[in-house]
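Chemist: what shape does this take:
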Amino acid sequence: MKTYKQITDEMIQRDCRYLELLSHSFPTIATASTEIINLEAILNLPKGTEHFLADLHGEYEAFQHVLRTASGAIKRKVNEIFENTLRETEKKELCTLIYYPEQKLQLVKDSEEYLEDWYVITLNQLVKVCQNVSSKYTRSKVRKALPEEFSYIIQELLHESSMEPNKQAYINVIISTIIDTNRADDFIVALCNLIQRLTIDSLHILGDIFDRGPGPHVIMDTLCNYHNFDIQWGNHDILWMGAAAGNVCSMANVLRLAMRYGNLSALEDGYGINLLPLATFAMDTYASDPCTLFGPRMDETTSPYNDKTLRLIAQMHKAISVIQFKLEAEIIRRRPEFKMENRLLLHHIDFGRKVFVADGREYEMRDCYFPTVDPSDPYRLTDEEREIVAKLHNSFTHSEKLRKHMKCLFRYGCMYNVCNSNLLFHASMPLNADGTLKEVDILGKKYKGKALLERVGQLIRTAYFADNDNKEKSFALDYLWYLWCGPDSPAFDKSKMATFERYFLVDKETHKEVKGYYYSLRDREDICDMIMDEFGVEGEHRHIINGHVPVKAVKGEKPIKANGKLMVIDGGFSKAYQPETGIAGYTLVYHSRGFQLVQHEPFTSTQKAIEEGQDIKSTTQIVEMSSKRMMVKDTDKGRELMIQIEDLKKLLAAYRMGLIKEKSF
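Modeler: You can find the predicted model right below:
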């Protein structure tokens, strides 16, 4: 960084126009100097803690608990602060209070005999925790995070030391007055929420918020109000973005997945999607069909549905699946450039003999009852099916809550992100067999690597935001569906999505979906280095972080690959995947001392977490620890601040040389 003496007249003249603009924000030598001092001080604070999560799949209770606990970071801080001064049970109680202040307070008030003493002790403990988690931020940043009604009081408590005899009485009076004025409950809630907020500086969501679990809308509500986060879109997110943009194939897939996992509430209660037309049609059309293959995949012991409702869901599941196959055929025929003709499968059914015939072979079918499929024109929607599609289109495109959540996804999301020497993307980077970047044709032009992800991101935004007269709008809308299941989609990257085969064909060989080369080659350091070079990722310790493919820990699979250069943090947040993975997800914590990978056991319930202090059982694995603490100056933000300091020094020199006049207001 240049010193004042190294800044020349020529340098100032070259940047004169910019410096004139900058002078409006810092109109005097004093204001420019003060800002330089402030920014230099920030550079020497410890870097904020980053929290990485992937593949949430609607599991809102587990997500919110991981967020509240900061994947164990709060518990770690409580243990450090009160290591020898509190019993384990007391530390556990304090942690539960920080995670769920409103609910835990009610339990304490119902059971605590000496409530006033409890308030005094607890408030002092919370202040100590809050002082600890706020210590890596400037007072200004902490002040902006404070709840308005308690801002002044919290500032006083955070920045006064109880070790000074003259201050202890002052602090005691503040706390006793909070209790005497019956504000203790509200104050405790405010402090606990502040601790949660300050423990995590930024949150990275590596895709797949939607589908399978019951509450993607609850997760989105939480994220839309979160203080600092970004999203790398996953294939399930893109599917919902397609549905919101008006792609009827995406809508059919969204509905099919909702029926498959019995998550009607997310559609009806979460987004106001009207399922009555589909339900009425399914009951009539499949009245004599047991639809046993289409029963929802869910734990019968915890199912909120009775047998009658489960049968209706199965009927709706089959009805929308058949509609989906027909709708997809329309896109496949309309877009030969997608090269997905092999996914046109209905015409291979021999309805007379009830077998599937393809490539000279016959395959036994598990179900061959298709009352809405005309063998002479199998991909034609019936009039009733077409009417249902029209009503669903209206319902999806007019959902206010869905529109709000999509705006949030677009505002804070993209296909990839480079942050502090980490390359984040959800699924894959299309590669050739030799490990080189694969060229993907989009509208007659070839893209690969970084350019491919950026072009895909442009098309997703075009599909949602562009006017109907935009030349790319129609293609972009169809391409959203391709991104869900297309072989060269960086959000999918498999040979096929074997939906039809898994439902209807007995032979399990037909169910296989062959992954793209990335999924095997990413174990190699040279491949990871090549990809990071492509995206301009720099730094001695740089990484790729992915989700998408669940790590089967139960079979010994490891989330750390390529000698630590790549981390896969999809470990099964979705309950549907937990039997395969053996765990309930990974989260990654990147603090000033390095990376920690946290492996979680299945989450029981929020109620048990509150009442019994049951936390998610987690195993923390140190991935990479630094010999020296990482400061803000070592981060992307630090590099931005250094540029700002350089510009301010030029402004300061311009003032002192008289090239720019100080302003008085």
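Chemist: going forward, measure contacts and count neighbours with C-alpha atoms only.
Modeler: Fine.
Chemist: mind listing what the residue nearest the centre of the chain touches?
Modeler: By Cα atoms, centre = their mean, the mean C-alpha position of the chain lies nearest to Ile205, the distance being 2.6 Å. Ile205 makes contact with Phe52, Leu53, Ala54, Phe229, Asp230, Ile231, Gln232 under the criterion Cα atoms under 8 Å, 6 or more residues apart in numbering.
Chemist: another for comparison:
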Amino acid sequence: MPYDLEYLKLLSKQYPSVDAVSTEIVNLSAIVLLPKGTEHFLADIHGEHEAFDHVMRNASGVVKRKIDDVFGQTLSEAEKKSLATLVYYPREKLELERGARPPEAMAAWHEAMMLQLVRLCRQAAYKYTRSKVRKAIPAEFQYIIEELLHENEHDTMKHGYYHGILDSLTAIGRAEDFIVAIAELIRKLVVDHLHIIGDIYDRGKGAHLIMDTLRRHHSVDIQWGNHDVLWIGAACGSDVCMADAIRVSLRYANLETLQEGYGLNLSPLVRLALDKYAGGYAPTFQVRSKEESLGETDLALLSRMQKAVAVIQMKLEGQLALRRPELGLDHRRLLEKIDLAAGTVEIDGMVYPLLDMDFPTLDPLKPYELSAEELDVVEKLRLSFKHATDLQKHIRFLVDKGGMYKVFNGNLLYHGGIPLTSTGEFETFELCGQSLKGKALLDGFDDCVRRAYYAQDPDEKSQALDVVWYLWCGEKSPLFGKSKMATFERYFIEAKETHKEVKNHYYAFREAEDVCVRILSEFGLNAETSHIINGHVPVKVVKGEMPIKAGGKLITIDGGLSKAYQKVTGIAGYTLIFNSQGMHLVSHEPFESKDRAIREDLDILPTSVFIEKNQARMLVGDTDNGTVLKKDIEALKALLQAYRDGLIRER
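Modeler: All right, here's what the predicted structure looks like:
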């Protein structure tokens, strides 16, 4: 394509001579011929920090495979396991070794480990340019690691030089710092890019720790799940999102995220629970916890708090349904259907007895009005969420790195689904005055989430926040996609038929290859080579369900990393690995504990579920970044010609 001379003049400021532009053309032309970096896909982490952290550290088995490739039969299986643990948890492993070995033996062990780690790092770095590896090396060891990576320890001419570096590190007391640095470098190199396909929050107790890990990661994107947007709404000022986020956390006795992670002040809610909910409550409000440190008194208080905030949530949900009739949430206005005298509630024309008739803050004439005490609780909690520094940092990261979907290297990533009609067509939804469907609908929802965070106008922000709530639990939400979220019914009604949440037609049609082809085409992708990758609905492996659907066009990777779902799935999560040779889906066994992993060199080595075969080796030039690099090369060639033609002078 012809390039504007003014553009080339701007480009010449970065490449001011023929030599400079020629060097960059050669550099980029070589890079596009390298194998593509390895992408990892994880979904539905749900606060399981220790399991997630281990999967990140062992790169879903990639580190162990590289150890096998490098050391083959030269190390025993026990030695390979010990080396793997050193890569995963270098500081903890070093401390363990110091306690197990006499001081005089540590120097030899340090040198042996440094040699092994350098060889392993060389293998992890082979597909990258020296420049990219250099940028990944910690600054304090950049020269040393570069020298060791690019020298051969077996070269007799440089044997003394090579080992002299290692001996010096030991002599000056930096061997352990070096081991930690190179272990972290290996872990960074084996995963070039990380995709999180939604639902970081809720269930488990370490969502805040997972967010800290993701913020430190060198290259990551996030596709929001409905649990994630719930927390975005809560942090941005949505009272109903805030109440529901607290309710879900209390249901699973997850005070770690609320209090230890984010320092949220729950004392106003505690006072309300003690003052107003001293009576009995339905068994359905009992906390789902196996935490031995929680006694009966603690569990009873958490149950009362859960009920108090659940009633607040249902009042706020009713207010939202009245405020935004266009969202179609009238079926969730259930408090007005309660007959306290009869102890019943009417739903869809049927009358059901209530499991719990203690509603001390409910005014039957004004069922959605918060009592003075509830209003005080909401206002104080909102202030606490607003001023929770770490929460606000995490939500900013979640908004900036996240989206409703992502098209990346020929694959379509989203958490839930694309709303479809009973005939498999894209379903239309009225969003903020526009009739949207397919890609346009997801773009519209994406815009609402960003406006919920960034909008300054109060009315605009309020509308966007209400849409965020809809994304959490709405029938046509791509992140939820069920007829209702039956929170009220599960708490207050015994009849199981009222608990049923009917899935959107998408979840039946995702088995159909023609529908998946239509979805991929809607997002501008070639269905012959592309895949849909999503999570949200656990794959029931124990019942024979497969994660690969529609002839390989769709891959569902919610395999139950969250312990709450492992009885349903029968496994403990999936990782999808996409490297230059194709796609590889692996399943994980349950993770015991970090402490046992370190002390006993335990690992959760994955099991292969699916390998995409007969694919041409994918190079950097075949990726999205490669397309950009090729355009850069063409622009640089145009600048080179402009220098040669005298249109632009060299500096």
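Chemist: picking up where we left off before, the residue nearest to the centre of structure 1 matches what in structure 2?
Modeler: Alignment note: Ile205 of structure 1 maps to Ile196 in structure 2; criterion TM-score structural alignment.
Chemist: if I look at that match, how far off is Thr213 of structure 2?
Modeler: Plainly put, Ile196 of structure 2 is 12 Å away from Thr213 of structure 2 if you go by Cα to Cα, to the nearest Å.
Chemist: for Lys315 of structure 2, same thing?
Modeler: To Thr213 of structure 2, Lys315 of structure 2 is 36 Å away according to Cα to Cα.
Chemist: what lines up with Cys192 of structure 1 in structure 2?
Modeler: With TM-score structural alignment as the matching criterion, the partner of Cys192 of structure 1 in structure 2 is Ala183.
Chemist: what does Lys438 of structure 1 give?
Modeler: Match for Lys438 of structure 1 (TM-score structural alignment): Glu427.
Chemist: count of residues packed around the closest residue to that match other than its chain neighbours?
Modeler: Using Cα to Cα, 6 or more residues apart in numbering and skipping residues adjacent in sequence, the residue nearest Glu427 of structure 2 is Leu420, 4.6 Å away. Residues lying near Leu420 of structure 2 (other Cα atoms under 10 Å) number 23.
Chemist: was I right to think Leu420 of structure 2 contacts Phe426?
Modeler: Yes: using Cα atoms under 8 Å as the test, Leu420 of structure 2 is close enough to Phe426 to be in contact (4.6 Å).
Chemist: shared neighbours of these two, which are they?
Modeler: Here Leu420 of structure 2 and Phe426 have no joint contacts, going by Cα under 8 Å, 6+ apart.
Chemist: and Leu344 of structure 1? What does it align with in structure 2?
Modeler: If you follow Leu344 of structure 1 across to structure 2 using TM-score structural alignment, you land on Arg333.
Chemist: quick check, its match in contact with Ala321.
Modeler: Yes: between Arg333 of structure 2 and Ala321 there is a contact at 7.1 Å, judged by Cα under 8 Å.
Chemist: which residues does Leu344 of structure 1 contact?
Modeler: Contacts for Leu344 of structure 1 (Cα under 8 Å, 6+ apart) come out as Phe325, Ala329, Ile332.
Chemist: ok so, going back, list the ones among the contacts of Ile205 of structure 1 that fall in strands.
Modeler: The strands, defined by DSSP state E, take in Phe52, Leu53, Phe229, Asp230, Ile231, Gln232 from the contacts of Ile205 of structure 1.
Chemist: okay, those in CSV with neighbour count and distance to Asp117 of structure 1 next?
Modeler: Formatted as CSV, these follow (neighbours: other Cα atoms under 10 Å; distance: Cα to Cα, whole Å):
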residue, neighbour count, distance to Asp117 of structure 1
Phe52, 22, 39
Leu53, 26, 39
Phe229, 18, 39
Asp230, 22, 42
Ile231, 29, 44
Gln232, 24, 47
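Chemist: ok, of the residues you listed, which one's closest to Tyr518 of structure 1?
Modeler: The closest of those to Tyr518 of structure 1 turns out to be Gln232 (Cα to Cα; 17.9 Å).
Chemist: skipping adjacent residues, who's closest to Ser22 of structure 2 in space?
Modeler: Here the residue nearest Ser22 of structure 2, using Cα to Cα, 6+ apart, is Leu640, at 7.3 Å.
Chemist: give the equivalent position in structure 1 for that neighbour.
Modeler: In structure 1, Leu640 of structure 2 lands on Leu652 (TM-score structural alignment).
Chemist: in what helix or strand does that match lie?
Modeler: Per DSSP states H and E: Leu652 of structure 1 is located in helix 636-657.
Chemist: got the buried residues for that helix?
Modeler: For helix 636-657 of structure 1, the neighbour count (16 or more other Cα atoms under 10 Å) marks 638, 641-642, 645-655 as buried.
Chemist: closest one of those residues to Ser111 of structure 1?
Modeler: Gly638 (48.7 Å).
Chemist: what about Glu115 of structure 2, is that helix, strand or coil?
Modeler: Rather than Glu, residue 115 of structure 2 is Leu. Following DSSP: H, G, I helix; E, B strand; the rest coil, Leu115 of structure 2 is assigned to helix.
Chemist: distance-wise, check the aligned partner of it in structure 1 relative to Tyr519 of structure 1.
Modeler: Correspondence of Leu115 of structure 2 to structure 1, assessed by TM-score structural alignment: Asn124. With distances taken as Cα to Cα, Asn124 of structure 1 is found 51 Å from Tyr519 of structure 1.
Chemist: please apply the same query to Glu328 of structure 1.
Modeler: Applying Cα to Cα, one obtains 27 Å for the distance of Glu328 of structure 1 from Tyr519 of structure 1.
Chemist: neighbour count winner among the two?
Modeler: It is Glu328, of Glu328 of structure 1 and Tyr519, that has more neighbours when counted by other Cα under 10 Å, with 23 against 16.
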